[in-house]
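A.B. asks: Model the structure of this input:
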Amino acid sequence: MSFVQSFFLTLITAKERSFFLHPLIQKLFFFRKLNSGFLKVVPG
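C.D. replies: Next comes the predicted model:
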């Protein structure tokens, strides 16, 4: 881990980290669900 990364990780509190990461994770899961559903619907 670089100095800048560790600096930002200490700068951002755990609450803020989860606040920023949670929507990203939700979007990832949403797109994965969307993709798997789309692949099931489309034949071949």
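
A.B. asks: only C-alpha atoms for contact and neighbour calcs from this point on.
C.D. replies: Will do.

A.B. asks: Tell me which residues of the helix or strand encompassing E16 come out buried.
C.D. replies: Counting by DSSP states H and E, the element that carries E16 is helix 14-41. For helix 14-41, a neighbour-count test (16 or more other Cα atoms under 10 Å) marks nothing as buried.

A.B. asks: To check against the first, give me the structure of this:
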Amino acid sequence: MRIAVATLAGIVLALLTSFGIVRVVTTAQQDPVVKPLYNYGTR
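C.D. replies: Model prediction:
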């Protein structure tokens, strides 16, 4: 019984952690800047 509870708790913690990481990553991304490249070296 303890093993089942520990397994369930581990699964719940893993799901919450992965959801939190995905949420932080998606909110940290900004819109790409659409500007021409200047001073990028000689061709």
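
A.B. asks: TM-score of the superposed pair?
C.D. replies: Once the chains are overlaid, their TM-score stands at 0.60 when taken by TM-score structural alignment, normalised by the length of structure 2; 31 aligned residues with a Cα RMSD of 1.2 Å.

A.B. asks: Aligned to F38 of structure 1, what sits in structure 2?
C.D. replies: Aligning on TM-score structural alignment places F38 of structure 1 opposite V25 in structure 2.

A.B. asks: what sits against that match?
C.D. replies: Residues counted as contacts of V25 of structure 2 (Cα atoms under 8 Å, 6 or more residues apart in numbering): none.

A.B. asks: Relative to L13 of structure 2, how far out is it?
C.D. replies: 18 Å (Cα to Cα, to the nearest Å).

A.B. asks: try I21 of structure 2
C.D. replies: Using Cα to Cα, I21 of structure 2 is found at 12 Å from L13 of structure 2.
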